[in-house]
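A.B. asks: test case, fold it:
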Amino acid sequence: MGSSAGRAQVHQVYIEGRPFKLDPAKSIGKGGEADVFGLDAQRVVKVWKSPEHPDFDGFPEEQQAAEARIELHQRKMREFPNALPAAVVAPLSLATDRTGARVLGYVMPLVAGSTSLMSLAEPARRAVTPSDWLLGVFRGLHHTLLGLHARSVVVGDFNDLNVLVTPGGEPRVIDCDSFQFGPYLCPVFTERFVDPLLCDAAASSPKPRRPFDSNADWYAFNVLLFQALLSVGPYGGVHRPKDPTRRVAHGARPLHRVTVFDADVQYPKPARPVAVLPDELLEHFRAVFERDQRGIFPRALLERTTFAACARCGLEHARLLCPGCARPTQLPPLAALAAAGSRVSSGVVTATEIFKTTGVIVHVALVDGALVVVHHEAGAYRREDGRVVMSGPFDPRLRFRVAGEDTWVARDTELVRLRDGASPQRLSVDATAMGPRFETHGAKCVWVDQGRLLSLAPSRFDEAATELIGDVLPNQTQFWLGSTFGAGFYRAGGLCRFFVFDVERKGINDGLKVPPLPGELVAASGAISETHAWLFLGLKHAGRLRHVCLVYSRRGELLATAEGEPGDGTFLGSLTGFSAVGGALFAPTDAGIVRLEIEAGGIKKAREFPDTEPYVDAASGLHASRQGIFVASRRTIVRLEMK
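C.D. replies: Below you'll find the predicted structure:
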């Protein structure tokens, strides 16, 4: 066992002899094994969680692992190799106890304005990210991996959360404390990226039984590239063989090489068709994922592959002929509607095209029953009627909302209120890893600024009154807004609070019951009706991603919980696109819209709408109204009326 210093909850570290308090207000990130705090404008400090950290309460195996990890780092971090490739975010100095003898973490450069490879692969973000730009990222990552291996360093836990990409397309590899070198093996892994050749083939999910090696890094590189280009991993989709007894559990598919190329796998509709890739790249991927080919990724494939958008259908591909036009079955699910005109009726579902743009839709909402849209087209951001609210090129970092006559837009820590005929009103807003935190409903905007949850009533544009709702945690608070109340949470260090608040009153109820939520938060969303708040969290824990749904009442009672996995075919296979109405939730899936309700502390499927399948996929955005359900995709909004 370790010393008593390793057993105590850490509240302060010393950096170059100076004390630094681990204040949750300075937290900028929370991983499964460590917390990250802002040190100054250029540096952050990563501090490993001690066995006594609240995140490990009730998890004795993780408490033991935490102690072993800290003990290992006492030697490992003092022997960390130097002269690594520039893309590696390496330690600048160590964080220790007061004596300087015990290592508790390390200081590293802040990678400002970056985006994880996981986020870049999400269908909505992927739709506005050029494939050739992504190939440039991977050419840089290829160079970095070669450089690490030349120094006898193996990444080991090489995954889409520890590769960040700068706005200029340069990769940055973080979490280097888990790198493998010399006698120090990599102790952690991520199921979706671990080489199945290192795992027990009879297990229920991939777990390494042998040490990582350079081939394992190149295997993960292949998974990362496949996922980035297609918005689905090589083992994504749902395995649905004709004989149900042959079905392989979702988590075990890498061990049995059941890939998206398998005829019995239902390919996810939001993903890009595999046919957009050139044959030589497809054949390489099949050799890796089906026939266990290993070795350095052929750089020539990154150099030779180039993408272009089809002038007819807009599909981006790397072939001589557009695969979408050559094989219409691969077109998006709304192709049938576009071919038939603006209205199609099946007898059960009537679909009417409400809105279409040649650009990209960035925000959709219902305001007093009316559909409002912000889209980018012809060099400007425009409202649903085509009027320009802001000129300029498309910027994926911008976040839009609409409140009455106002269009709100934020990037980083600046929030701007736009209205025709008035000068922009500029405010400051807190930003988390998921972007600036502000929401609107009706004519009201609510946002977080320096840990204060604020609201802005419409009134007169130049004299609108800012009202304090309550105090939350700066730069770590997520929340969503409904017609009568809002709900959210904040997590930092050992702190975890969920809360609800009334839209029209001051005060926050942050004493909500919260089930154990171990792991790193990687995604979050919410859907709120007048009575229920449905909160969705993506958590990475013990090498696996899981999706969690928590349902709270307006008074803050925990009514129900549910759990799923990314891409598992259920309503929790994705974390976006939900619409809440009363006590029900409408969810988009590749099989159509599903209505969900609460039952005995769980969530049950109350009704399926299979006839909506041609117009919906798991990445669609739903907006339920009395007129029907509006379904938003990248360029189109369709109203579905179901009998």
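A.B. asks: all contacts plus neighbour counts: C-alpha atoms, from now on.
C.D. replies: OK.
A.B. asks: which one in the chain is furthest away from the centre?
C.D. replies: Thr99 (39.7 Å; CA atoms, centre = their mean).
A.B. asks: let's compare: structure for the following, please.
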Amino acid sequence: MNCEPVSSFTIQKRPKSPTISPFKITMAHTIYIQNQRYQLDAADLIQSGGEGMVFGLGNTAVKLYHHPTPAHQDKIRHWFAQPRQLPGEILAPCAPAFNKQGQIIGVQMPRLPAMSVPLKQLSLPNFWQQHALTTQQIVPLFQRLHQALSRLHQLQIVVGDLNETNLFFTPPGQSASQSFWIDVDSYQFGQFPCPVAMPAFLDPTLYHVTNFAERPYFTPLTDWYAFTVLLVKSLLQIHPYGGVHRQHKSLQARATAGVSILANDVTLPPRARPPETLSDDLLHHLHTTFDKGERRPFPPNLLQEYAQNLQSCPQCQLAYPGNRRGCPACSHPTPVPVQPSAAVSKTLLQVDGFIEAVFVQPNGRLLIIYRQGEQYRLVRAGIGGLLSEMVLFNGSVGYRFGTFTRPDGHDFLVVNPPHRPQLLVLDIYSSQPQQVTLLETAMFRNTAVFTTTPNHLYRISGGWIIRGSVQYGSYLEDPVGTAHRAQTQLFGSPFSNTVAGFHRIFAEHRFFTITPNGTERQLATALPPGSYIAEAAVVFAPNLIGVVQQLAENGRFHTHVQAFNQQGQWQQSWDLGEDGWETAVHQFASLKQPLPQPLPPSDKLHYHPAGWLIQQPQQLNFLAASK
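C.D. replies: Take a look at the predicted model:
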């Protein structure tokens, strides 16, 4: 994939300078690409990481290093001095970016398509169910990844930091999935090292290395080790050294000892697929790689033969090799701890499809949106059971929803199509939905910014956070706060008409809350030195506001949660480790008030005056409050 021309501002020759200055954070940056001058500001930011910030520039992206060094300059010059015929999915640098002194401060590259998602999504069971993915669709994706990685190695390029966040793909639907490789400027080639490594994908033979920028440490074999980790995480929903072992507690300890998920004394979590869903040849390769420590290129025939012999279970639809006597999941289900009788949940709804959203209305009634194929349906229910059901519309995967209610109980549904700024407000009080208005809102990271509270819809327009409601038959709005262009995200409380969010200003996140009377308060958070925010969200409990941050430091990720009261005063914090993001976002209320039985991280918890609602992909359960 190549960079196509973008429109320029003014053309100017770049002057020469022998020294390099640190990249300073200002409100606008002037850069030069192929002697054309461009200006980037905070609204153009796509993502900020540990090494630099990525900005959008037309249909391309520009990565600017936080601290450009002579090593950056030398590596980029070497890259462009060696023409290569790269696979089309490699989003490689296509031009250096200079400052006005003529110093290389970054690179221009093709921009990721809006529909692409990180490969990490394949390790989440909910993602498979939401997109109705099958193993038969995903194995060809890994065959193409294998081909691309083999081609890179033929060109004497080693990825080095191959992981689930720098590989992207488009979920397969009507057409085959496409893959995209990013962070190519950090690849290892020539004498230039890959300076970073994510521990979960790092070959244990390199655990002793403390500074990957020192010299080239990675090899094609360390890439194939990381490729195999990605394959296991995607097809089995667990890391090769995941699960629980009584003696070796951490992932690194398990990897050092060679105790993988194939060991008999490792307990797998319920969300993991049985290893027997892979072929015997694949299992043998995993055993030699992760248990015996052998290293060799991943044989491509293993994927081809596996794909040719898959069959699907008629009961659970899980794919497994045709030579198995039966479905590994149905024949040997993973034991799930049984809840005490006093804490047994009641199933309110079970669907042949995917539950997209659950809303608890002020009167305790439930609104449930689920999708069956391409048809979206709305269900009204109470704790006692279903009340009514109606068809909403037909559409693709990815619609988002909100709901708000007038004080008299008249309710409205907000519908947002995927990757588009439109918000359709529907009156759903009668038997057939009626359009109230069609609005537009700002976008943040290719996603429309909107949220709802019990009585309001919030969106962003013209630099303002706008609060809307239906009064006297008309949709009326008023501004309640200021927004940063393309850099503000909103989250609504289901308990009150409080809205919260953050403004992203380059690498900084500023969290805030706006009370029902319009008072804005800052939620003061602090980052540990040397870390940056990879993801952020705001969540709510009945009397708390939670700021959830996925922090990255030296290639390691962990989830940090800070709780504030309604006045914006700090109350408590939790560190949930590497895999805590889903738990924090989906089950924040249970951190303060634990449930009788822990839930899988993918289960979404909703507070109800009479207890808890547990949203799973295909069913909604109710757990009564303990007396």
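A.B. asks: report the TM-score for the pair.
C.D. replies: Comparison of the two superposed chains (TM-score structural alignment, normalised by the length of the second structure) gives a TM-score of 0.84, and 574 aligned residues with a CA RMSD of 3.0 Å.
A.B. asks: which element is the residue farthest from the centre of the first structure on?
C.D. replies: Thr99 of the first structure is part of no helix or strand when elements are defined by DSSP states H and E.
A.B. asks: do you know how far it is from Val367 of the first structure?
C.D. replies: 59 Å (CA to CA, to the nearest Å).
A.B. asks: and the strands in the stretch 451-600 of the first structure?
C.D. replies: Applying DSSP state E, counting those that start in this stretch to the stretch 451-600 of the first structure gives strands spanning 452-456, 466-471, 477-481, 485-492, 495-502, 508-509, 520-528, 532-541, 544-553, 558-564, 579-581, 584-589, 592-599.
A.B. asks: can you lay out those strands as CSV showing mean neighbour count and distance to Pro323 of the first structure?
C.D. replies: Formatted as CSV, the strands of the stretch 451-600 of the first structure follow (neighbours: other CA atoms under 10 Å; distance: least, CA to CA, whole Å):
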stretch, mean neighbour count, distance to Pro323 of the first structure
strand 452-456, 21, 49
strand 466-471, 16, 53
strand 477-481, 24, 40
strand 485-492, 22, 43
strand 495-502, 19, 47
strand 508-509, 16, 53
strand 520-528, 21, 32
strand 532-541, 23, 33
strand 544-553, 20, 32
strand 558-564, 17, 33
strand 579-581, 21, 34
strand 584-589, 25, 24
strand 592-599, 18, 25
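A.B. asks: how about those in TSV, adding distance to Glu353 of the first structure?
C.D. replies: Converted to TSV, the strands of the stretch 451-600 of the first structure look like this (distance: least, CA to CA, whole Å):
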stretch	distance to Glu353 of the first structure
strand 452-456	34
strand 466-471	39
strand 477-481	27
strand 485-492	31
strand 495-502	36
strand 508-509	41
strand 520-528	24
strand 532-541	28
strand 544-553	31
strand 558-564	32
strand 579-581	19
strand 584-589	18
strand 592-599	17
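A.B. asks: between the ones you listed, which one is closest to Phe212 of the first structure.
C.D. replies: Closest approach to Phe212 of the first structure among the strands of the stretch 451-600 of the first structure is made by strand 544-553 (17.6 Å; CA to CA).
A.B. asks: which part of the second structure matches the closest one?
C.D. replies: Aligned by TM-score structural alignment, strand 544-553 of the first structure falls on residues 556-565 of the second structure.
A.B. asks: where in the first structure does the lengthiest helix in the second structure fall?
C.D. replies: Longest among the helix segments of the second structure by residue count, using DSSP state H, is helix 135-154. Mapped onto the first structure using TM-score structural alignment, helix 135-154 of the second structure spans residues 131-150.
A.B. asks: centre of the chain to stretch 158-165 of the second structure, how far?
C.D. replies: Computed by CA atoms, centre = their mean, to the nearest Å, the chain-centroid distance of stretch 158-165 of the second structure equals 17 Å.
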